[in-house]
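[1] heads up, no residue letters with this:
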């Protein structure tokens, strides 16, 4: 009786070779994406003369390089899928030159393998309708957050809930960053240890869906480098799903504020959301009305 020998096991591709192949695929996709975005823009849209002898639609490579303030040869290599490094600042300049929307911008940074230096530009919440909704909710504090906890948009009472958000650099308007590193935010967020523990657990649960994304890795690295408390919380590997509990803040202008809060999800669960802070007691409601009178008297603009 003859037996058929078992098939030989498939040869395993070395991990280094898989990484190389993945990098090459990503560079090719980036090259095709940049070319497609470049070809859809008419020169007049970016203030350039239309010219008479254009063989291809849209902008030329040298025009994109000029608008982004990068070298023509370097940009040409980028569209040729050469193995070159793209910094966050250069990717930002290219995104602006190509007039990318939020989704396209995020795609560019993912393909480039670099962190967005202005992550607050991502995600929903910046439309006039959303701003009007935030405005109409006053005096209730309300804000739109993306899934990475960047504060995308907010109304006047949220802007002054703890400290003056408008005075902070855009890259620091992230509730994780503020809760773990901003001295005044940490001082005025009551029940801080419990709240930061929950926040770190929620962040870990959300990050499971974004492990390969540069923006998430950049925020995680920044928190680990600047907060020993965050490092300790992160190393516990706690995972917390979104939920409700009372939050208390010591506002420097009107005193203690206590809130219940609810989320209006603007995308998939754990994704972008609008959060509204409802007074947990009559005293907070009265103090919120007073806070709104203060910011209105100062001429603070409505929803940002």
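    Ah, there it is. What you see is a predicted model, and the numbers here were worked out from it, not measured in a lab.

[2] make it CA atoms for all contacts and neighbour counts henceforth
    Fine.

[3] Could I get the full set of strands for this structure?
    Remark: strands assigned in the chain by DSSP state E are 142-145, 151-154, 247-251, 255-265, 273-279.

[4] what's the spacing between the residue lying closest to residue 274 once chain neighbours are set aside and residue 292?
    In this structure, residue 274 finds its nearest non-sequential neighbour in residue 144, 4.3 Å apart by CA to CA, 6 or more residues apart in numbering. Distance, residue 144 to residue 292, by CA to CA, to the nearest Å: 19 Å.

[5] still on that earlier bit, look up how far residue 25 lies from the residue nearest to residue 274.
    Relative to residue 25, residue 144 is positioned 35 Å away (CA to CA).

[6] Neighbour count: these two, which is higher?
    Neighbour comparison, residue 144 and residue 25: the larger count goes to residue 144, with 28 against 14 (by other CA atoms under 10 Å).

[7] Please verify my assumption that that one contacts residue 273.
    Yes: assessed by CA atoms under 8 Å, residue 144 is found in contact with residue 273 at 5.7 Å.

[8] Do a quick rundown of the helices in the chain.
    For the chain, applying DSSP state H gives helices covering 15-39, 61-68, 72-79, 88-97, 102-112, 128-137, 156-159, 175-181, 183-188, 192-207, 214-226, 228-235, 282-297.

[9] Compare those helices and give me the one nearest residue 266.
    Among these, the nearest to residue 266 by CA to CA is helix 128-137 (10.6 Å).

[10] now that closest one and strand 273-279, what's the angle there?
    Interaxial angle, helix 128-137 versus strand 273-279 (axes from the mean of the first three to the mean of the last three CA atoms, to 10 degrees): 10 degrees.

[11] residue contacts, residue 242?
    Counting by CA atoms under 8 Å, 6 or more residues apart in numbering, residue 242 makes contact with 202, 270.

[12] That one and residue 230, how far apart?
    To residue 230, residue 242 is 19 Å away according to CA to CA.

[13] Second structure for comparison follows:
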């Protein structure tokens, strides 16, 4: 006789509920045959039918809906990675992105930036707010610490600062690239219909006809890698190749690292960094 079909979702849910303390959730501490919450207690917390929850653990009744998985995740107090895991087990995909505003980065992530002494590096949000940078980025790109928080937005700097425009040799190409990558980022982060995105787009459209035209173009590009030529008042023209990386465990953040294209660019950058005292 054939054995039971694997039921990884049910196995995982059962494991999670057996780890929870019934008393902590207001349930009685009386005699229980197994540790943790009972199935009907999880169903009560998730506001779903006890029968339906039992079927999920038993691998019956078909695939759950996204709403049911979200209710169960809340009922079992799952972390975001655990919530993503039950989506993969139950639906074979990740949940739709939920945009969460970011104010800063962890000390550990800042140490990662600071460790790249000769490579300018920044960390940005899906809204293209710069929330982390290293010394090399402050010297070559922008001294973000001297800007108010709302002024650390790459789009605002690109389209609202004549100083930034003058320092980018191929401003038109970079601007087109930035707008296309921004459109992709906010959609990926689930922020394309957010109030924050609408307000930023409206603001930039008012101050910059170039941005408005590019935004209406609806172009989308992957923010991966490229070359940026920067006019620096002390170091001269530097060609810097950049690469973009996702921050593991922080899908709302992206890291951009710049490296000199040629040995001559590397030497000019080194001289710039050595000439400035902290």
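    Looks like it arrived, so ask away. As the structure is a prediction and not an experimental result, all values here were calculated from the model.

[14] picking up where we left off before, point out the most buried one among the helices of the first structure.
    A comparison of the helices of the first structure by mean neighbour count, using mean count of other CA atoms under 10 Å, puts helix 156-159 on top with a mean of 25.

[15] Please pull up the equivalent of residue 169 of the second structure in the first structure.
    Counting by TM-score structural alignment, residue 169 of the second structure lines up with residue 190 in the first structure.

[16] For that match, give its distance to residue 260 of the first structure.
    Relative to residue 260 of the first structure, and taking CA to CA, residue 190 of the first structure is found at 14 Å.

[17] do the same with residue 102 of the first structure
    Counting by CA to CA, the gap from residue 102 of the first structure to residue 260 of the first structure is 31 Å.

[18] One more: residue 107 of the first structure?
    Counting by CA to CA, the gap from residue 107 of the first structure to residue 260 of the first structure is 36 Å.

[19] Show me which residues of the helix or strand containing residue 68 of the second structure are buried.
    Using DSSP states H and E, residue 68 of the second structure maps to helix 66-75. Of all the residues in helix 66-75 of the second structure, those buried under the rule 16 or more other CA atoms under 10 Å are 66, 68, 69, 70, 71, 72, 73, 75.

[20] was I right about residue 237 of the second structure contacting residue 230?
    Yes: at 5.6 Å, residue 237 of the second structure counts as touching residue 230 under the criterion of CA under 8 Å.

[21] When those two are compared, which one has more neighbours?
    For residue 237 of the second structure versus residue 230, the count of surrounding residues by other CA under 10 Å is larger for residue 230: 22 against 16.

[22] and that one, what does it touch?
    The contact partners of residue 230 of the second structure, by CA under 8 Å, 6+ apart, come to 167, 168, 169, 237, 238, 239, 240.

[23] related to what we said a few turns ago, need the helices of the first structure in JSON lines with distance to residue 264 of the first structure, can you?
    Listed next are these as JSON lines, based on distance: least, CA to CA, whole Å:
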{"stretch": "helix 15-39", "distance to residue 264 of the first structure": "33"}
{"stretch": "helix 61-68", "distance to residue 264 of the first structure": "37"}
{"stretch": "helix 72-79", "distance to residue 264 of the first structure": "40"}
{"stretch": "helix 88-97", "distance to residue 264 of the first structure": "30"}
{"stretch": "helix 102-112", "distance to residue 264 of the first structure": "20"}
{"stretch": "helix 128-137", "distance to residue 264 of the first structure": "12"}
{"stretch": "helix 156-159", "distance to residue 264 of the first structure": "16"}
{"stretch": "helix 175-181", "distance to residue 264 of the first structure": "17"}
{"stretch": "helix 183-188", "distance to residue 264 of the first structure": "24"}
{"stretch": "helix 192-207", "distance to residue 264 of the first structure": "17"}
{"stretch": "helix 214-226", "distance to residue 264 of the first structure": "22"}
{"stretch": "helix 228-235", "distance to residue 264 of the first structure": "27"}
{"stretch": "helix 282-297", "distance to residue 264 of the first structure": "21"}
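
[24] Let me know which of the ones you listed is the nearest to residue 149 of the first structure.
    Ranking these by proximity to residue 149 of the first structure (CA to CA) places helix 175-181 first, at 5.9 Å.

[25] got the contact list for that closest one?
    The contact list for helix 175-181 of the first structure (CA under 8 Å, 6+ apart) reads 149-151, 172, 185-186, 189, 196, 199-200, 223, 226-227, 229-230.

[26] Kindly recompute the last result at 7 Å.
    149, 150, 185, 186, 196, 223, 227, 230 (CA atoms under 7 Å, 6 or more residues apart in numbering).

[27] Which part of the second structure matches it?
    Aligned by TM-score structural alignment, helix 175-181 of the first structure falls on residues 154-160 of the second structure.

[28] after superposition, how close is that stretch to the first structure?
    Stretch 154-160 of the second structure, aligned to the first structure and superposed, deviates on average by 1.0 Å (mean CA distance after the TM-score superposition for the first structure).

[29] Which of the contacts of residue 230 of the second structure are conserved in the first structure?
    Counting by both residues aligned by TM-score structural alignment, their matches' CA atoms under 8 Å, the first structure reproduces these contacts from the contacts of residue 230 of the second structure: 167, 168, 169, 237, 238, 239.

[30] Find the nearest non-adjacent residue to residue 283 of the first structure, please.
    Excluding its sequence neighbours, the residue lying closest to residue 283 of the first structure (CA to CA, 6+ apart) is residue 257, at 7.9 Å.

[31] so what corresponds to the one you found in the second structure?
    Using TM-score structural alignment as the criterion, residue 257 of the first structure maps onto residue 238 of the second structure.

[32] Test my guess that that match contacts residue 228.
    No: checked against CA atoms under 7 Å, the pair residue 238 of the second structure and residue 228 is beyond contact range at 8.2 Å.

[33] Residue range in the first structure corresponding to the helix holding residue 68 of the second structure, please.
    Alignment note (TM-score structural alignment): helix 66-75 of the second structure is unmatched in the first structure.

[34] From the contact counts, what lies against that helix?
    Applying 3 or more CA pairs under 7 Å, 6 or more residues apart in numbering; DSSP states H and E, one finds that helix 66-75 of the second structure contacts helix 39-46.

[35] Would you mark the buried spots in the helix or strand following the helix it packs on?
    Using DSSP H and E, the helix or strand that follows helix 39-46 of the second structure in sequence is helix 50-58. Across helix 50-58 of the second structure, burial judged by 16+ other CA under 10 Å covers 50, 52, 53, 54, 56, 57, 58.
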